[in-house]
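>>> Structure, please.
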Amino acid sequence: MVSAEPDPQRFRDLMVGGEPGFEGVMTCVFGIQTHESRTYLILLENPGSTVAELADKMERDRSNVNRSLATLLDKGLAMRERRLLDGGGHVYQYTATDLPEARELMHKTLDEWAAYVHNRIDEFGEETQA
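Presented below is the predicted three-dimensional model:
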């Protein structure tokens, strides 16, 4: 599920820091870590990857990749499918949400956050008037 909680400090940094790149905007809007946005980009280039494959490509520990994937799944930026192995058992394969849909999620999340901030602005001073 998409969370409407971009990081305010990251938002300020993004606005002051010059021309933001996709990865910077993604970390700001979704409130995720840089390594999580990097995981998304690697996954976008390598659909159907397993945790082990991603860990090798990213040179990161599998447990860290698992946490990044959990965040991406939670934000709607990745999908997971279970594939049965010929010798028994199964493995999970991950695919990034396609770029047009990810951009739409970014717009939606930012719009929700902006609406929340606008409501908070409108509430300022109401406590003292009551």
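>>> can we go C-alpha only for contacts and neighbour counts from here?
Fine.
>>> Mind checking what secondary structure E19 has?
Assigned with DSSP: H, G, I helix; E, B strand; the rest coil, E19 falls in the coil class.
>>> now it: how far from E112?
Note on E19: its distance to E112, by Cα to Cα, to the nearest Å, is 23 Å.
>>> okay, the two: which has more neighbours?
Between E19 and E112, E112 has the larger neighbour count (other Cα atoms under 10 Å), namely 16 against 9.
>>> which SS class is G24?
Looking at G24 with three-state DSSP, the answer is helix.
>>> Surely it is in contact with D13?
No. The pair G24 / D13 is not scored as a contact, 9.5 Å apart, by Cα atoms under 8 Å.
>>> Looking at those two, which one has more neighbours?
G24 (18 against 14).
>>> List the residues that contact the more buried one.
Applying Cα atoms under 8 Å, 6 or more residues apart in numbering, we find G24 in contact with 14, 34.
>>> Distance-wise, check it relative to H35.
Taking Cα to Cα as the measure, G24 falls 11 Å from H35.
>>> same thing with D122?
Distance from D122 to H35, by Cα to Cα: 36 Å.
>>> One more: D111?
From D111 across to H35, the span is 24 Å (Cα to Cα).
>>> tell me which residues in the longest helix seen in the chain are buried?
Longest helix of the chain, by residue count under DSSP state H: helix 99-123. Residues 102, 105-106, 108-110, 112-113 are the ones in helix 99-123 that count as buried (16 or more other Cα atoms under 10 Å).
>>> for comparison, sequence B:
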Amino acid sequence: MSRPESFRELMLVEDPGFADVMRCVFGIREHETEAYLTLLDAPDSTAKELADELDRDRSNVSRSLSTLREKGLVERRRKLLDGGGHVYCYAAEPLPAVRERLHEELDAWTEFVHGRIDDFGGPE
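Okay, the predicted model is just below:
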């Protein structure tokens, strides 16, 4: 079976991993999840450093970082260089905060589904 991209697909996975849950809940792709997990171990990396670590093209990694920033999973910081100019460094949101967001999203979805179940067969 392919990687889960929806709650329905996630429910069919016998033993989903953390990355599977992240992809499903946050609506991100496998390479974006890999970038997030790599940044956990290498905070304050540049897009080039992350691309080298992931063995991917820098432009692809930059797109992944953009998506992760939009989802609130990565923070970008501007770092001044000694010789002048600047570079952007990226850091993953701390794992405890991401875990909490995952719990909140799944709880909200579960509450929504319970409401649908409770509404089924009601007055018409």
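>>> could you redo the buried residues of helix 99-123 of structure 1 as CSV and give each row distance to T39 of structure 1?
CSV is the format used below for the buried residues of helix 99-123 of structure 1 (distance: Cα to Cα, whole Å):
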residue, distance to T39 of structure 1
A102, 14
L105, 17
M106, 17
K108, 21
T109, 20
L110, 21
E112, 25
W113, 24
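>>> Neighbours of the equivalent of E75 of structure 2 over in structure 1, how many?
Aligned against structure 1 by TM-score structural alignment, E75 of structure 2 finds its counterpart in M79. For M79 of structure 1, the neighbour count with other Cα under 10 Å is 18.
>>> what's the spacing between whatever helix or strand M79 of structure 1 lives in and its chain's center?
Per DSSP states H and E, M79 of structure 1 falls inside strand 78-84. Its chain's C-alpha centre and that of strand 78-84 of structure 1 lie 18 Å apart, by Cα atoms, centre = their mean, to the nearest Å.
>>> Structure 2: matching residues for the helix or strand just after that strand?
Sequence order places strand 90-96 as the next helix or strand after strand 78-84 of structure 1, per DSSP H and E. The aligned range for strand 90-96 of structure 1 in structure 2 is 86-92, by TM-score structural alignment.
>>> which residues touch that stretch?
36-37, 39-40, 42-47, 73-81.
>>> same question, stretch 74-85 of structure 1
The contact list for stretch 74-85 of structure 1 (Cα under 8 Å, 6+ apart) reads 1-3, 30, 40, 69, 72-73, 90-97, 102, 105.
>>> related to what we said a few turns ago, for the strand holding M79 of structure 1, which residues meet the burial criterion?
For strand 78-84 of structure 1, by 16+ other Cα under 10 Å, it's 78-80.
>>> Which residue in structure 1 aligns with A47 of structure 2?
A47 of structure 2 maps onto V51 in structure 1 when the alignment is built from TM-score structural alignment.
>>> meant to ask about R8 of structure 2
Aligned partner of R8 of structure 2 by TM-score structural alignment: R12.
>>> Which of the helices or strands spans its match?
Applying DSSP H and E, one finds R12 of structure 1 within helix 8-16.
>>> Then L43 of structure 1?
Going by DSSP H and E, L43 of structure 1 is part of helix 34-45.
>>> which strands and helices sit next to that helix?
helix 22-30, helix 51-58, helix 62-75, strand 90-96 (3 or more Cα pairs under 8 Å, 6 or more residues apart in numbering; DSSP states H and E).
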